[in-house]
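**Student:** using only what follows, build the 3D model:
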Amino acid sequence: MEYIYAALLVHSAAKTVDEESVKAVLSAAGIAVDDSRVKALIAALEGVDIEEAISKAAAAPVAVAAAPAAAGAAAAAEEAAEPEESKEEEEENAMAGLGALFG
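**Tutor:** You can find the predicted model right below:
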């Protein structure tokens, strides 16, 4: 996780997320840097719009929390009738965008 956090920290500082910058953040935090993990992270982030991925990940819980209370009671009754697999599939789909961000 610390590698991902380092990349997010570099991104939030409006710097280019590259091997050198991620290594610098990890070293500053006192973490022994594994060059292969850094290279894999940078390769996974290539072509990914980090801002967009963050906004999509942050928007999903907000959309669920914004549902009115009356609709929540009806949804709870429907969820009780749904099989457990359906809930797991929904969670996996919601996390799919994060998987693209983290490789």
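**Student:** hey, let's count contacts and neighbours off CA atoms from now on
**Tutor:** OK.
**Student:** what's the local residue count around residue 9?
**Tutor:** Using other CA atoms under 10 Å, residue 9 has 16 neighbouring residues.
**Student:** again with residue 71
**Tutor:** Using other CA under 10 Å, residue 71 is surrounded by 9 other residues.
**Student:** now do the buried residues in the longest helix along the chain.
**Tutor:** Counting residues, the longest helix found in the chain (DSSP state H) is helix 84-102. Buried positions in helix 84-102, judged by neighbour count with 16 or more other CA atoms under 10 Å: 101-102.
**Student:** another one to check against the first:
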Amino acid sequence: MEYVYGALLLHAAGQEIDEEKLKKVLTEAGVQADEARLKALVSSLKEINIEEVLKNAAAAPVAAAPAAPQAEKKEEKKKEEKKEEEEKAASEEDAMAGLSSLFG
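**Tutor:** So this is what the prediction gives:
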């Protein structure tokens, strides 16, 4: 992941993304750069318009999708807790009714 971050940093700085510059960025960040990974990333990025990818990624509603299931889980949990409380209250009422029948 740090290789991609380094490439994005070079892109943001307006620099050409090549192996030498990317290796220097990674080294300065304290990452020991792997030559094979550098070559693979640089060669794959030559065919990609990074600016276009960033625009499309920013427009995608990725963050909204995971929030919906969490809200549903919270609703279900609240419903379950409410049912448990109602069942507990009903069983306590039954127990009290049984005790009152003992004493008349």
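**Student:** quick one: contacts of stretch 38-58 of structure 2?
**Tutor:** With contact meaning CA atoms under 8 Å, 6 or more residues apart in numbering, stretch 38-58 of structure 2 is reached by 3-4, 11, 17-19, 22-23.
**Student:** now the nearest residue to residue 2 of structure 1 once chain neighbours are set aside, what's its secondary structure?
**Tutor:** In this structure, residue 2 of structure 1 finds its nearest non-sequential neighbour in residue 26, 7.6 Å apart by CA to CA, 6 or more residues apart in numbering. Using DSSP: H, G, I helix; E, B strand; the rest coil, the three-state assignment for residue 26 of structure 1 comes out as helix.
**Student:** my read is that residue 16 of structure 1 contacts residue 9, right?
**Tutor:** No - using CA atoms under 8 Å, residue 16 of structure 1 is not in contact with residue 9, being 10.7 Å away.
**Student:** for the residue lying closest to residue 27 of structure 1 once chain neighbours are set aside, which three-state class applies?
**Tutor:** Setting aside the residues directly before and after it, residue 27 of structure 1 is nearest to residue 33 in space (CA to CA, 6+ apart), at 6.8 Å. Per three-state DSSP, the secondary structure class of residue 33 of structure 1 is coil.
**Student:** need the contacts of stretch 38-58 of structure 2 in TSV with secondary structure and neighbour count, can you?
**Tutor:** Putting the contacts of stretch 38-58 of structure 2 into TSV (DSSP: H, G, I helix; E, B strand; the rest coil; neighbours: other CA atoms under 10 Å) gives the following:
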residue	secondary structure	neighbour count
3	helix	19
4	helix	14
11	helix	14
17	coil	19
18	coil	17
19	helix	19
22	helix	26
23	helix	20
